[in-house]
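Asker: Fold the following and give me the result.
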Amino acid sequence: MLLGVNIDHIAVLREARKINDPNPLDALGVCKLANADQITIHLREDRRHIHDEDAKNIIKTSTLPVNLECSINEEIIDIVCKLKPQRATLVPENRQEVTTEGGLDLKTNYKKIQKAIKQLHENEIEVSLFIDPTKEMIELSSKLEVEWVELHTGTFANIYAMLYGNLSNTHHSIKELELSREVLKEKLDKSKKQIKKASNQAVKLDLKVAAGHGLNYQNVRQISKIKSISELNIGQSIIARSVFSGLYQAILDMKELIK
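Answerer: The predicted model follows:
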């Protein structure tokens, strides 16, 4: 199982004080030493964490492949084509969101996504689509002729946190998931089966499969057991642990869990 380490939250910490430290660029060597397989960053339209200069320096400097997450905004796609990361993962964006809330709606935005994919491919950039794990989204991804899909695991992660974590007892409790343990267990099982089914379907259609969003040291094993998934992209939980254990050890701990 490959691990892409998302280093956005190093930039989040920097932007909390609007200063130059910590610099996400400094994470590259540590990620390499800890045997991460990929660097993942998200160049958002609002530049709330990673900035253009960050993306430029990371792509230029990294000895690991760089997976650049971005919206389908034409200006952003133009920037990505100039930066030339190894892969671009197209994701939905809502400026009011705290983090990405779901997968791309390939049906509604088909033509615009198709145009973005064509432009990226013309610049020799691999394309991945961040999608919800449904049959329709997998089929449309295949039709769009991308190399990768990344399955959104956020729903699974939220259910897991409400069932096995302490989230329900905090002000971050998810109201629509304030359900009985029995119901949450059923929902979690259904979510895992949906992810596995979508992953298997994608592989049959010659798509490479990644997964990510909300994965952490408690829930990741349930997803890493799905053999048709070949890569996980994980950020916040790794950076959060690194505050206490250091980034090198935090990556090693995650690698151990998903091997």
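Asker: use CA for all of it now, contacts and neighbours both
Answerer: Noted.
Asker: helices or strands up against the top helix by length along the chain?
Answerer: Ranked by residue count and defined by DSSP state H, the top helix of the chain is helix 181-204. Counting contacts by 3 or more C-alpha pairs under 8 Å, 6 or more residues apart in numbering; DSSP states H and E, helix 181-204 packs against helix 135-143, strand 148-152, helix 154-164, strand 208-212.
Asker: Also this sequence, please, to line up against the first:
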Amino acid sequence: MTKLSVNVNKFATLRNARGGNNPDLEQVVRDCEKFGAEGITVHPRPDERHITTDDVFNLKKVVTTEYNIEGYPDERFLKIIEEVKPAQATLVPDPPEVLTSNAGWDTIEHEEFLKEVIARIKLAGVRVSIFIDPIPERIEGAAKVGADRIELYTEAYASQYHSDREDAIRSYANTARLAKDLGMGVNAGHDLDLKNLHYLKQQIPFLDEVSIGHALVCDALYLGLENSIQRYKRQLV
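Answerer: Next up is the predicted model:
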């Protein structure tokens, strides 16, 4: 079964736009899980433009499924992981000023850094996933530095899906199989939606998890949150 982890960053962005606590992020998380989400993802950036550090700790008390905290593994992030001890830490190579995650790790160039970071996170008993492009050498590098899983960065797949979905998926399916053969789990995320998700699942049937936020929240404006989550889950069957 491929789990759906709902990224709740956009709910926090909406809350922060007016101040106060509307929408109530803790209630959003409870409802996402009640409506069928098998995980909750947050990305606490240093500028706290959506998820705040307080949110990360408060949601730890609320999440009953798998809690996934993603971000750049600086000292601030690592201390959060060590204190909160989520089910999974997803390492993303984005600097603080970028709008959203826009590239995967070069696991060859950053081999020593990633080895040290991953070893430290594993000491806290937390599973480690690396955000990565579908490049075989970098997948092999992920295994070498000790990652438990990879998260395939799927923007390129989503961009090409409507023009040539077979070509769009090819590198992803090949590198997913390579990761599996190397003993790692396979997650996926970025720009996945109700149009392209089912084909991704068909071609990579052993996907462990997809993390979806922006598209799901946009769909929820029209379809409602419960209906949207259920529709995304049906794409993963």
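Asker: Can you calculate the TM-score here?
Answerer: With the length set by TM-score structural alignment, normalised by the length of the second structure, the two chains reach a TM-score of 0.94; 235 aligned residues with a C-alpha RMSD of 1.4 Å.
Asker: about what we covered before: which of the helices and strands packed on helix 181-204 of the first structure sits closest to Val30 of the first structure?
Answerer: With C-alpha to C-alpha, the closest approach to Val30 of the first structure among these belongs to strand 208-212: 21.3 Å.
Asker: tell me, the closest one lands on which residues of the second structure?
Answerer: Residues 185-189 of the second structure are where strand 208-212 of the first structure lands when matched by TM-score structural alignment.
Asker: separation between the counterpart of Ser228 of the first structure in the second structure and Gln235 of the second structure?
Answerer: In the second structure, Ser228 of the first structure lines up with Phe206, judged by TM-score structural alignment. Look at Phe206 of the second structure and Gln235 of the second structure: by C-alpha to C-alpha, to the nearest Å, they are 14 Å apart.
Asker: just Pro23 of the second structure next, same as before
Answerer: Shown here: Pro23 of the second structure relative to Gln235 of the second structure, a distance of 27 Å by C-alpha to C-alpha.
Asker: what secondary structure does the spatially most central residue of the second structure sit in?
Answerer: Nearest to the mean C-alpha position of the second structure, by C-alpha atoms, centre = their mean, lies Ser211 at 4.2 Å. When classified by DSSP: H, G, I helix; E, B strand; the rest coil, Ser211 of the second structure comes out as strand.
Asker: Tell me who's in contact with it.
Answerer: Contacts for Ser211 of the second structure (C-alpha atoms under 8 Å, 6 or more residues apart in numbering) come out as Leu4, Ser5, Val6, Asn7, Thr41, Asn187, Ala188, Gly189, His190.
Asker: residues contacting the aligned residue in the first structure for His50 of the second structure?
Answerer: Alignment note (TM-score structural alignment): His50 of the second structure maps to His49 of the first structure. His49 of the first structure makes contact with Asp8, His9, Ala11, Val12, Arg14, Glu15, Leu43, according to C-alpha under 8 Å, 6+ apart.
Asker: ok, now how distant is the first one from Phe156 of the first structure?
Answerer: Taking C-alpha to C-alpha as the measure, Asp8 of the first structure falls 22 Å from Phe156 of the first structure.
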